[in-house]
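Chemist: have a look at this fold, sequence not included:
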């Protein structure tokens, strides 16, 4: 990029900016900026064009580009705002400089295009790279968060925990369920784990296999697994597939499963109205011993 080109651009920056803002405003209807407020769009456009001109003054400056890319991601704007805006800026700049020149020939146009490309192309590449990198990082963090939420182990009472499963279970998620179960059983000193599949839409051979593996792993470390939330259609599917769940406790609802879990851990629910009778029965039982 030659110094003469820089001088022309900087001396006429106000006019170029004005022309660009007028042009980009016509792109508002029906595209990425259609639902954005006028004030936000205007402020962002001005920030955008300031970054473009600061790059020609301070070549190699990247911090403002990073911050601008992060801002666009937080606003939820598409990357097309960057590419369309810079391509439009390229055209506006070329049109303006050509309109101010008395001598226009092939060499002049070729040199002009070369200078504009040297200015704009690095900004496009860097902004798109920054935008993509930040977006991928956000998606990665969201994926981790969703995975952690997809297999929660909830301690509901001493020695009893519940794992509610919602949505489709694939191999990757099954691995996460297994890890969460085993870690949770040890962490919470669980004697009984209730796996609630009420929210699992389909239980096929693969899903049942993963659940059986998880339940067997829980049994091997000294806890009991109760499978709850088995709806009639799921029960029919399991029977038709020939899947054997005979080794495990199964209940149709979480409530029934919890009552069984209490019994396994030597407890039961007592109606307060029957408390005195229950105490007498316990005393009689102890006396009989």
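Modeler: Here it is on my side, so go on. Remember, predicted model here, so these are calculated numbers, not experimental data.
Chemist: drop to CA atoms for contacts and neighbour counts, all remaining ones
Modeler: OK.
Chemist: can you pull the contacts of residue 153?
Modeler: 161-164, 180-181, 184 (CA atoms under 8 Å, 6 or more residues apart in numbering).
Chemist: gap between it and residue 183?
Modeler: According to CA to CA, to the nearest Å, residue 153 stands 9 Å off from residue 183.
Chemist: again, but for residue 220
Modeler: For residue 220, the distance to residue 183 (CA to CA) stands at 13 Å.
Chemist: in terms of neighbours, single out the busier of those two.
Modeler: Higher neighbour count among residue 220 and residue 183: residue 183, with 14 against 11, using other CA atoms under 10 Å.
Chemist: for the more buried one, helix, strand, or coil?
Modeler: Secondary structure assignment for residue 183 (DSSP: H, G, I helix; E, B strand; the rest coil): helix.
Chemist: packing partners of the strand or helix carrying residue 17?
Modeler: Using DSSP states H and E, residue 17 maps to helix 13-25. When contacts are defined as 3 or more CA pairs under 8 Å, 6 or more residues apart in numbering; DSSP states H and E, helix 13-25 packs onto helix 38-57, helix 80-100.
Chemist: let me know the next secondary structure element after the longest one.
Modeler: This points to helix 80-100. Using DSSP H and E, the first helix or strand after helix 80-100 is helix 106-150.
Chemist: same check on the first one?
Modeler: Next in sequence after helix 38-57, counting helices and strands by DSSP H and E, comes helix 63-75.
Chemist: list of residues touching that following helix?
Modeler: Outside of helix 63-75, the residues within contact range by CA under 8 Å, 6+ apart are 48, 51, 78, 126-128, 130-131, 134-135.
Chemist: give the buried residues for that helix.
Modeler: 64-66, 68-70, 72-73 (16 or more other CA atoms under 10 Å).
Chemist: tell me which of these is nearest to residue 97?
Modeler: Among those, residue 65 lies closest to residue 97 (CA to CA), at 25.6 Å.
Chemist: roughly how far does that closest one sit from residue 132?
Modeler: 13 Å.
Chemist: presented hereafter is structure B, for comparison with structure A:
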């Protein structure tokens, strides 16, 4: 690719209004404006802003290298556009189509501008095509990164929500766990639980694994690490939710959970915790 001819840049600048109208018409025909998540007015403003950035960058910048400073504003615009589309729930095709749908209006403009000079027309058509392809690919990459950031943040939020630390009684905390326990989740569990132990001054922590589907060697190791960290904080730990299937699995695997107090359900674990705290629950009256 190379710098566009000044005649091409002038033609785009002078024909901005009909070019934008044709571009918006293409977007409408392609179904890009049928979604209620984005309005035609918003897309029109974005199209106008991008076209002016494109003209400004093309006047001084070599389209062969979008990393150059001349394209900084265009890159920033496309990255912002991709991020907003990702947050709105659009896919990469919808986002890239915003750029690629500009090809036909520009091609039509170039044909009318260089209708008597086919050699220059061919050269400029190729330059514009490569430029929009490069900008479109940059948009897709920016969208994918934004989407990955959204997914990662959602996973972190779900992970935090799936490991709530509940205060059952003064000095007694419970952590009901649901789903698979892996290294990343174990780290979140330990951080959340240890932080709550410090905040509340609790002396007993109950880890309920009723919602953990399976217990293997790796899961047992994660539990042991968590229990060890809790003990280092000066608190005791009780593991509840040891179902018959899990108990058999632990025995068959030869896992050593010696020194760890286990209970079949959360109610039994709470009763033991209250007993250790010198408390008892009796029926009123």
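Modeler: Received, thanks. Here the structure is a predicted model, which is why all the values come from computation and not from measurement.
Chemist: quick one on the thing from earlier: whereabouts in the second structure does the helix holding residue 17 of the first structure align?
Modeler: Under TM-score structural alignment, helix 13-25 of the first structure corresponds to residues 16-28 of the second structure.
Chemist: give me the mean distance between that stretch and the first structure.
Modeler: The superposed stretch 16-28 of the second structure is, by mean CA distance after the TM-score superposition for the first structure, a mean 2.6 Å from where its aligned residues fall in the first structure.
Chemist: mind checking how far that stretch is from the chain centre?
Modeler: With CA atoms, centre = their mean, to the nearest Å as the basis, stretch 16-28 of the second structure stands 33 Å off its chain's centre.
Chemist: ok, now stretch 30-44 of the second structure?
Modeler: 24 Å.
Chemist: give me the residues contacting that stretch.
Modeler: Taking CA under 8 Å, 6+ apart as the rule, stretch 30-44 of the second structure contacts 20, 24, 27-28, 88, 94, 97-98.
Chemist: buried members of those into PyMOL, please.
Modeler: Buried members of the contacts of stretch 30-44 of the second structure, defined by 16+ other CA under 10 Å, are picked up in PyMOL with:
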select buried, resi 20+24+27+94+97+98
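Chemist: ok, which pair from the contacts of stretch 30-44 of the second structure is furthest apart?
Modeler: 20 and 88 (23.7 Å).
Chemist: isn't residue 169 of the first structure right up against residue 207?
Modeler: Yes: contact criterion CA atoms under 8 Å: residue 169 of the first structure and residue 207 qualify, at 6.3 Å.
Chemist: more neighbours, these two?
Modeler: A direct count of neighbours by other CA under 10 Å for residue 169 of the first structure and residue 207 places residue 169 higher, at 22 against 17.
Chemist: looking at the second structure, name the residue matched to that one.
Modeler: Under the alignment (TM-score structural alignment), residue 169 of the first structure pairs with residue 181 in the second structure.
Chemist: sec struct for its match, please.
Modeler: Three-state call for residue 181 of the second structure (three-state DSSP): coil.
Chemist: just residue 239 of the second structure next, same as before
Modeler: Under three-state DSSP, residue 239 of the second structure falls in the strand class.
Chemist: residue in the first structure paired with it?
Modeler: Checking TM-score structural alignment: residue 239 of the second structure goes with residue 227.
Chemist: got a list of what its match touches?
Modeler: Per CA under 8 Å, 6+ apart, neighbours of residue 227 of the first structure: 194-197, 248-251, 257.
Chemist: what does residue 162 of the first structure give?
Modeler: 153-156, 193-196.
Chemist: wasn't it part of a strand?
Modeler: Yes: per three-state DSSP, residue 162 of the first structure lies within a strand segment.
Chemist: quick one: it from residue 27 of the first structure, how far?
Modeler: For residue 162 of the first structure, the distance to residue 27 of the first structure - CA to CA - is 53 Å.
Chemist: cool, and residue 104 of the first structure?
Modeler: The value you get for residue 104 of the first structure to residue 27 of the first structure, if CA to CA is used, is 30 Å.
Chemist: and those two? which has more neighbours close in?
Modeler: Using other CA under 10 Å as the criterion, residue 104 of the first structure and residue 27 rank with residue 27 on top: 14 against 11.
Chemist: any idea which helix or strand carries that one?
Modeler: With DSSP H and E as the test, residue 27 of the first structure turns up in no helix or strand.
Chemist: ranges for the strands of the stretch 151-285 of the second structure?
Modeler: With DSSP state E, counting those that start in this stretch as the criterion, the stretch 151-285 of the second structure has strands at 166-169, 172-178, 204-211, 236-240, 261-263.
Chemist: circling back: just so I know, which of the helices and strands packed on helix 13-25 of the first structure lies nearest residue 288 of the first structure?
Modeler: Closest to residue 288 of the first structure of these is helix 38-57 (CA to CA; 81.2 Å).
Chemist: now the closest one: buried residues?
Modeler: Residues of helix 38-57 of the first structure classed as buried under the neighbour-count rule (16+ other CA under 10 Å) are 41, 45-46, 48-49, 51-53, 55-56.
Chemist: now do it against helix 63-75, angle only.
Modeler: If you take axes from the mean of the first three to the mean of the last three CA atoms, to 10 degrees, helix 38-57 of the first structure sits at 160 degrees to helix 63-75.
Chemist: and the angle from helix 38-57 of the first structure to helix 80-100?
Modeler: Helix 38-57 of the first structure runs at 60 degrees relative to helix 80-100, counting by the same axes, to 10 degrees.
Chemist: corresponding residues in the first structure for stretch 91-110 of the second structure?
Modeler: Going by TM-score structural alignment, stretch 91-110 of the second structure lines up with residues 78-97 of the first structure.
Chemist: any buried residues in the matching stretch, and which?
Modeler: Neighbour-count burial for stretch 78-97 of the first structure flags 79, 82-83, 85-86, 88-90, 92-94, 97 (criterion: 16+ other CA under 10 Å).
Chemist: using a markdown table, please lay out the residues you listed together with distance to residue 6 of the first structure.
Modeler: A markdown table is the format used below for the buried residues of stretch 78-97 of the first structure (distance: CA to CA, whole Å):
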| residue | distance to residue 6 of the first structure |
| --- | --- |
| 79 | 27 |
| 82 | 22 |
| 83 | 22 |
| 85 | 20 |
| 86 | 17 |
| 88 | 19 |
| 89 | 15 |
| 90 | 14 |
| 92 | 15 |
| 93 | 12 |
| 94 | 13 |
| 97 | 11 |
